[in-house]
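> The amino acid sequence is not available; the structure is as follows:
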């Protein structure tokens, strides 16, 4: 608090995410307020700094009132980069899609139209968001101004016309599983229709209170690849047939089968019959609650059976899904054992958990009383200490091996950054299967190392 960044002085912390911490700041002379996002120290790397810089450049390339304005960029003395952006007042759309809640149709049409107007401007500027989701859509309420929608967090946006893309590599996937298009999950080429697929997932969720595919992240991703989405009207009776038709078109597996542009979707929105004119959702009160019976979600187990891959490939994605537990992640396919439900979180770098103090020491210290279950609570014991230590050692060994083989070659940057990403994601390993997944990701990384820099 009180630190001056550029022309602004930090006043208070107002939020945090996977990439960084956001503060409210104020210009000391004119009183203008701004939001400053500072990258987390543990994420500082050339790749992540470049990602933050791409976000700032992407936003400035769009120039649309529905896109958050970023007007400053800098680096702290400890090398943490930061961006200065407009301070928004209101609520993210994720606040409106709480479990068993839905929006009225008229509000859904209003939100989608405003969001698609901004998204269309981004696409015309050559920018694909690639992480479109309710948390990145902000309902803005400002004094003496109508309610509006702004798109935020272009941190993994792709500049379509850029030939040099340092943020991705072959076979890697960036995004949030629940909103990923099939081509994005496969690590293929992305474009405007990739964002429109995510818009279809969002529209389905706003209308019904649930996403089209439910379950663990792996199950959801396989469902996006293989399972036909349900009709929105199957979750909420009485929706116009035009709504079903539009949502199913947005959720088409093949990009060519989706609407060609955001403007085309806006035109289809105009043809949906409404009882009242489109209106902004209420910011001060929740939307209409869905009866419990209408919140059922389909099983995605059949999607896993439909994948034409060897047994165990379902865990291949989860093997790197720890990368997604802090936001957008990087995934590479590799077959490992089937997953287990996640257990209590144990961070790789959190260090030992302090146990409950033992019972008082008996008079003779040479024969201490055995520790009882009440003296040290089993759930508080550090779990997977051996796996944690071995994983750290392996990462260090691989880092040294990369340095030895590449001899400082510029071509090693992508491998170095991806190893750093795996290391950071492993902090969120919580079960034996999570550690197996992290090791699987390292197996795959090691294969890439051998291909790029064969043993001498």
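Perfect, I can see it now. Computed from a prediction, not measured in an experiment: that's the story for all the values here. Numbers count the residues shown, from 1 in each chain.
> When you work out contacts or count neighbours from here on, use the C-alpha atoms and nothing else.
OK.
> what are the ranges of the strands in this structure?
Applying DSSP state E to the chain gives strands spanning 4-5, 8-16, 20-26, 33-39, 70-75, 81-85, 90-92, 127-128, 137-140, 148-151, 158-159.
> Could you find the closest non-adjacent residue to residue 115?
residue 149 (6.3 Å; C-alpha to C-alpha, 6 or more residues apart in numbering).
> what residues are up against that neighbour?
Counting by C-alpha atoms under 8 Å, 6 or more residues apart in numbering, residue 149 touches 66, 111, 114-115, 137-140.
> Please report the distance of it from residue 68.
Remark: distance between residue 149 and residue 68 (C-alpha to C-alpha, to the nearest Å) = 10 Å.
> Next up, a structure to set beside the first:
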């Protein structure tokens, strides 16, 4: 490459950064020199940086130029800085320096984190093991405990605001105090949206936060209940993509216990549901009280079978997997509505058909029916499961306003499950639960049935779908 070509390439790169409103490498932010763009949000952009003398790495957050003249945005940015400087805790990001750029935009330099958000972890693993839930919740509650003790309410405790740092031991940081509220009376503490509601994320907000009334630390405890549900189940307690409907659900509906969707000890149901009580007086009084209850629920006698692994029993499963086709990279409203419709229909259909809903995530439903010992009855139950799968497939094929980008696989398989004896048996594991090992990797048209699901059935049996390979 010639010197002219290198200069031209640098110029084009710089133009591209400037067009996007991003700062160029080499820009000074106080004692820090910016090295690379990391991410951009609605109000600020974050850059990797190094201290010009010590070489210490940092992340520098700079207010976006487009909103730098908004008094409300400036107030939020200043609030975030003030909150972070008031709290010193190992699970809250540390502030190194605060200042202004040459164009008078405010910035702050903070510790540089590498890893992933809890939101990314849940999306990758669907739902988390109980020990991982406790290991992540403890530092989050410790951070909130420090904030509450300093008179600060976070108001936006969600998975995307929790960062899991790389390396061992695992370090967890609570992020984004931009809409935090000081508990002490302040003129600026009654910042409402134009709709008259407190700012925040509708899918995690407590009723009093939604209504814009007086709030205290218990709005964070409500959000922790929502977070716990998502970590344990793989999805939020209320499923809708309509904001007004989401608000209504948080104001009026009692969430289903997590154990209705996945096999969990009832003690965990009690923890989640108490966090999400509509009346704040009925929630835990502090994050310390909440984490004690969570430790007891996860480490209690119902969490681990005293006699070793739960006994196995033959069962048949109907497994539904929702896929989005090429061209569905963006989750627009129509696509989101149809995805939710498919999952809701599947849950209701399998529940009515007598299946235990052993696993429900953001794109899967696994219903299990235990099989009797007698061969004739066992075969009859498998046939009934195939019928239920066929009926589900036909119902979904006829659903109103189906989005062409959504494809649904319906599969049937028979194998063993681990069952915890109870009035309502709990499915706690087993080969049948690992759908990734027996469900097809590609799209299925019709119903997929494995040989173990159709064993002993004649080829002209109308209840027997043709297995897809």
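Okay, I see it. Quick caveat: nothing in here was measured; it's all calculated off a predicted structure.
> Just give the TM-score of the two.
Superposed pair, TM-score by TM-score structural alignment, normalised by the length of structure 1: 0.59. Supporting alignment: 284 aligned residues with a C-alpha RMSD of 2.4 Å.
> Can you add neighbour count and distance to residue 252 of structure 1 and give the contacts of residue 149 of structure 1 back as CSV?
Shown next, in CSV, are the contacts of residue 149 of structure 1 (neighbours: other C-alpha atoms under 10 Å; distance: C-alpha to C-alpha, whole Å):
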residue, neighbour count, distance to residue 252 of structure 1
66, 23, 26
111, 24, 21
114, 17, 22
115, 23, 20
137, 21, 23
138, 25, 26
139, 25, 28
140, 19, 31
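> Among those residues, find me the one that's closest to residue 449 of structure 1.
Each of the contacts of residue 149 of structure 1 was scored against residue 449 of structure 1 by C-alpha to C-alpha, and residue 137 proved nearest at 38.5 Å.
> Nearest residue to the aligned residue in structure 2 for the closest one in space, please, no chain neighbours.
The equivalent of residue 137 of structure 1 in structure 2 is residue 162 (alignment by TM-score structural alignment). In space, residue 162 of structure 2 comes closest to residue 174 once its chain neighbours are excluded; the distance is 4.8 Å by C-alpha to C-alpha, 6+ apart.
> same question, residue 202 of structure 2
According to C-alpha to C-alpha, 6+ apart, the nearest residue to residue 202 of structure 2 is residue 247 (6.3 Å).
> tally of neighbours for residue 272 of structure 1?
As a burial measure, residue 272 of structure 1 scores 16 neighbours (other C-alpha atoms under 10 Å).
> I'd like the distance between it and residue 154 of structure 1.
Distance from residue 272 of structure 1 to residue 154 of structure 1, by C-alpha to C-alpha: 30 Å.
> and if you look at residue 291 of structure 1?
From residue 291 of structure 1 over to residue 154 of structure 1 (counting by C-alpha to C-alpha), the distance is 35 Å.
> Between these two, which has more neighbouring residues?
Neighbours were counted for residue 291 of structure 1 and for residue 154 using other C-alpha under 10 Å; residue 154 has more, 24 against 9.
> Map that one across to structure 2 for me.
In structure 2, residue 154 of structure 1 lands on residue 177 (TM-score structural alignment).
> Could I get the contacting residues of that match?
79-80, 83-84, 154, 156.
> how does it look with 7 Å?
Shown in contact with residue 177 of structure 2 (C-alpha atoms under 7 Å, 6 or more residues apart in numbering): 80, 83, 154.
> The first one: what's its closest spatial neighbour, skipping adjacent residues?
In this case it means residue 80 of structure 2. residue 178 (4.4 Å).
> repeat for residue 160 of structure 2
residue 119 (4.8 Å).
> Residue in structure 1 paired with the one you found?
So residue 119 of structure 2 corresponds to residue 94, using TM-score structural alignment.
> so that match sits right up against residue 134, yeah?
Yes. The pair residue 94 of structure 1 / residue 134 is scored as a contact, 4.5 Å apart, by C-alpha atoms under 7 Å.
> quick one, which of the two is more surrounded?
More crowded of residue 94 of structure 1 and residue 134, by other C-alpha under 10 Å: residue 134, with 22 against 16.
> Relative to residue 59 of structure 1, how far out is the more buried one?
Residue 134 of structure 1 is 18 Å from residue 59 of structure 1, by C-alpha to C-alpha.
> same deal with residue 445 of structure 1?
Distance from residue 445 of structure 1 to residue 59 of structure 1, by C-alpha to C-alpha: 32 Å.
> for residue 169 of structure 1, same thing?
Applying C-alpha to C-alpha to residue 169 of structure 1 and residue 59 of structure 1 gives a distance of 23 Å.
> So for the two, which sits in the more crowded spot?
A direct count of neighbours by other C-alpha under 10 Å for residue 169 of structure 1 and residue 59 places residue 59 higher, at 24 against 13.
> what's the spacing between that one and residue 119 of structure 1?
Taking C-alpha to C-alpha, one finds residue 59 of structure 1 at 11 Å from residue 119 of structure 1.
> likewise residue 261 of structure 1?
According to C-alpha to C-alpha, residue 261 of structure 1 stands 9 Å off from residue 119 of structure 1.
> Quick one: the helices in the stretch 151-300 of structure 2, in order.
207-210, 218-233, 243-252, 266-275, 287-299 (DSSP state H, counting those that start in this stretch).
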